[in-house]
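J.: Here you go, sequence then predicted model.
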Amino acid sequence: MPVAVFEPGRTPLAARPSPVRFVAPASPRYMRPGSLLTFMSSLPSWLYRPRTSLPDPEGLPRYVAPLPTWLEDLGLRLVWPVVLANVLGTLFGFWYYVPQLSVEPTALWVFVPDSPMATLFVACSLALWASGRGREWVHALGFYGCLVLGLWTPFVLLVFRAGFSYLPLPMYAFLFCSHLAMAVEAFVIHRYAEFRVRAVAVAFAWYLANLLLDYFVPVLGTPHHTFVPAESVGYAVGSFLGQPLLSGPIAHPTGAHLLAAAGAVTTTLLATFLALATRVAKLRVRVGAGAGAAD
C-alpha cells in the first residue's frame, strides 16, 4: 500500500479549500431566456395574458400569415401594453400633424392624419378583442390602416429622403421603424378576425374615400394627403406645442404628387388583396379540416 508523504509547509490536498464559484445575481443582465419567460408569466393576466386565452393558429399560408407563431402569440399576450403603445402613437401622431392641420379645412381633418387614425383603429381592434367584444369592421379598419400606412410612410421617407434631411436622425429613424412595426402588427389581426366580406368592404370604402380625397378629388382646396417635403407650404404664423402653425395652401407638384399617390394606391390594393385572401384561406383550412374529420 502506498504511503502518503507530505512535505513541510504544504497543505494536504484534502484540506485545501475548494475553488470559489461565482454565481451571477438574478438581474435582467444575467437573466436567461427561460428565466425571462418565467418572469413574464408571473405578471398579472391583464398585463400578460395566459397562452390558453389565445385563439389557436389556423395554419394559414405564409403570404397571408408571414409572422412566426411565437411572435403572434407575444403580441396577443401583451395586448394591453400594445394597445397603450398605439394610443401613445396616436397622440404623438396628432401632434405631428398640427402644422398641416393648421392649413387644412376643418371639415376634412378626419381624413388628414392618416397614421394616427390607423393606430387608433388597431388600438380599438385589439382592445375589443381582449374585452371579448369583437367588431369585424373595426378589425378590418385596423388591418388596412396598419398595412397601408405602415408601408406607405417608409416608402415616402425613402423616396423623399433628401427632403426629410431637416429631421434629426433619431426622429427619422423613429418614424421609419415605428411605421414598419405597424405593418408587422397588421399580420397579427388574422388570429382573431374573420375578415368577412362586409367588414372588408367597410374598410375598403373608408380608405378608398381617403385615397380619392388625398390625391384625386379634392373637395375643399387642394388634395389632402400627408405633406411631403417636395411640396411647398405657406409661412409660419405661430406654434402649438412646439410645432409650427402655417398659413397658405400646400402646393402639389406633379412629380412628387404622383409618387406619393402611386405608393398609396399600391398599398391600398395590397391590403384589399390580403384581406380577402385571408378570408379565402381561412375558409379553405376549415373546409379541409371538416373533410378530414369526416374521413
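T.: Received it, and whenever you're ready, just let me know what you need.
J.: rest of the way, CA atoms for contacts and neighbours
T.: Noted.
J.: ok, now which ones touch Arg196?
T.: 136, 279 (C-alpha atoms under 8 Å, 6 or more residues apart in numbering).
J.: Also Gly134?
T.: Gly134 neighbours (C-alpha under 8 Å, 6+ apart): 125, 128.
J.: so which strand or helix has it?
T.: For Gly134, there is no enclosing helix or strand under DSSP states H and E.
J.: again with the one 10 residues further on
T.: Element membership for Tyr144, per DSSP H and E: helix 136-159.
J.: try Gly238
T.: strand 236-240.
J.: ok, second structure coming up, stack it against the first:
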Amino acid sequence: MMTLLSRIWLLLSHKSFLWLLLFVNLSGTVYGYDWYKWQLVITEPKYWIFVPDSPTASLFFTLAIIGWLINRNFKLIEALALITLVKYGLWAVVMNLLTLIETGSIGWVGWMLITSHFAMAVQAILYIPFYKFGFGHITLAAIWTLHNDVIDYIFGQMPIYSNLMKYSNQIGYFTFWLSIACIAIAYFVWRERTQTPISS
C-alpha cells in the first residue's frame, strides 16, 4: 500500500506539477525583479546583478525545473538554487518579522512576502532528491553566495529595508552565517548522495 509520503512525492515529481511549479516560479521571478526596479534605478549598473537576490534565486530554481522537464540536470544551477533559495527565503522572512517588531505592522504585503519567501525555502528542500550537483558546483555556488554578501554589506548594496538600515552591521553578520549554513546544507546533500556504505 502506497504511503502518504510516496503519494506526495509522486505528486511533486509529476511533470504536470513541475509545469505548474515552473509557472509559479517564473511569475514570482518576474514580479521580484519588478519589485526591485526602484532600487536598481538608484544603483550603479555594475552592481545590478547583485541587488535582486530573491528573484535571482527563484530564477535559478526556474532554470533547474526546465532541466528536469527535459530530463537534464543543470548541476551548477541546482547548487545555486538550493543554497540561494533557502538563504534568501529565510532571510526575507526574518527581515519582515524584524520590521514587524520594529514598526508594529507590515501590512498584507509584508505577510505575503513572508509566506512566499518561506515557500521558496521549503520548495528547495522538497526537491533535494532531484539535485545531482557535485562538490565543484557547491564550491562555485558558495563563491557566488559569499561574494554577494561582500557586495551587499561591504559595498552597501543590500536590499533596502528603511526601518532596519540602522542594524545593517548586525544583519550582515547574520546573513554571513546564514550563507554558511545554506552552503553546509548543500554539502551534506552531496555527501549523503555520494558516500559509499561501509561494508562489514
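T.: That came through fine. Note that the coordinates shown come from a computational prediction; the quantities given were computed from them, not determined experimentally.
J.: ok so, going back, the helix holding Tyr144 of structure 1 against structure 2, how far on average?
T.: After superposition onto structure 2, helix 136-159 of structure 1 sits on average 0.7 Å from its aligned residues (mean C-alpha distance after the TM-score superposition for structure 1).
J.: Show me what that helix is packed up against.
T.: Counting contacts by 3 or more C-alpha pairs under 8 Å, 6 or more residues apart in numbering; DSSP states H and E, helix 136-159 of structure 1 is packed against helix 114-130, helix 169-186, helix 197-211, helix 254-294.
J.: And the second one, what's buried?
T.: Read it as helix 169-186 of structure 1. By neighbour count on 16 or more other C-alpha atoms under 10 Å, the buried set for helix 169-186 of structure 1 is 172, 175-176, 178-180, 182-186.
J.: Tell me the one among the residues you listed nearest to Ser41 of structure 1.
T.: Top of the list for closeness to Ser41 of structure 1, among the buried residues of helix 169-186 of structure 1 and by C-alpha to C-alpha, is Glu185 at 22.1 Å.
J.: Show me what the closest one lines up with in structure 2.
T.: With TM-score structural alignment as the criterion, Glu185 of structure 1 lines up with Gln123 in structure 2.
J.: ok, so what distance separates that match from Val86 of structure 2?
T.: If you measure Gln123 of structure 2 against Val86 of structure 2 using C-alpha to C-alpha, to the nearest Å, the figure is 9 Å.
J.: burial count for Ser54 of structure 2?
T.: 25 (other C-alpha atoms under 10 Å).
J.: any idea what it aligns with in structure 1?
T.: Using TM-score structural alignment, Ser54 of structure 2 pairs with Ser115 in structure 1.
J.: Ser168 of structure 2 is in contact with Ile154, isn't it?
T.: No. Assessed by C-alpha atoms under 8 Å, Ser168 of structure 2 is found out of contact with Ile154, at 10.1 Å.
J.: Comparing those two, which shows the higher neighbour count?
T.: Ser168 (16 against 12).
J.: Report the contact partners of the more buried one.
T.: Ser168 of structure 2 neighbours (C-alpha under 8 Å, 6+ apart): Tyr153.
J.: To which residue of structure 1 is it aligned?
T.: Using TM-score structural alignment, Ser168 of structure 2 lines up with His257 in structure 1.
J.: same question, Val150 of structure 2
T.: Per TM-score structural alignment, Val150 of structure 2 is aligned with Leu212.
J.: For its match, give me its contacts.
T.: Pro218.
J.: Please work out which of the helices and strands packed on helix 136-159 of structure 1 is packed deepest.
T.: helix 114-130 (a mean of 23; mean count of other C-alpha atoms under 10 Å).
J.: now it, how far from the chain's geometric center?
T.: 10 Å (C-alpha atoms, centre = their mean, to the nearest Å).
J.: Next, the mean deviation of that helix compared to structure 2.
T.: Averaged out, helix 114-130 of structure 1 is 0.7 Å away (mean C-alpha distance after the TM-score superposition for structure 1).
J.: which residue is nearest the middle of structure 1?
T.: Centroid check for structure 1 by C-alpha atoms, centre = their mean gives Met182 as the closest residue, at 2.1 Å.
J.: three-state assignment of the closest residue in space to Ile151 of structure 2 that isn't next to it in sequence?
T.: Among residues not flanking Ile151 of structure 2 along the chain, Gln157 sits closest, at 6.0 Å (C-alpha to C-alpha, 6 or more residues apart in numbering). The three-state label given to Gln157 of structure 2 by DSSP: H, G, I helix; E, B strand; the rest coil is coil.
J.: Next: Pro244 of structure 1.
T.: strand.
J.: sorry, back to before: show me the contacts for the closest residue to the match of Ser54 of structure 2 other than its chain neighbours.
T.: Counting by C-alpha to C-alpha, 6+ apart, Leu149 is the residue found nearest to Ser115 of structure 1 once chain neighbours are left out, at 5.9 Å. Leu149 of structure 1 sits next to 114-115, 118, 179, 182-183 when contact means C-alpha under 8 Å, 6+ apart.
J.: likewise Ala123 of structure 1?
T.: 82-84, 86-87, 142.
J.: distance of it from Ile189 of structure 1?
T.: For Ala123 of structure 1 relative to Ile189 of structure 1 (C-alpha to C-alpha), the value is 11 Å.
J.: Kindly name the residues of structure 2 that line up with the strand holding Gly238 of structure 1.
T.: Going by TM-score structural alignment, strand 236-240 of structure 1 sits over no part of structure 2.
J.: Which elements pack onto that strand?
T.: strand 243-246.
J.: If you count contacts, what does the strand it packs on end up packed against?
T.: By 3+ C-alpha pairs under 8 Å, 6+ apart, strand 243-246 of structure 1 packs against helix 98-101, strand 236-240.
J.: related to what we said a few turns ago, how near is the residue nearest to Ile151 of structure 2 to Trp9 of structure 2?
T.: From Gln157 of structure 2 across to Trp9 of structure 2, the span is 39 Å (C-alpha to C-alpha).
J.: Many thanks, we can stop here.
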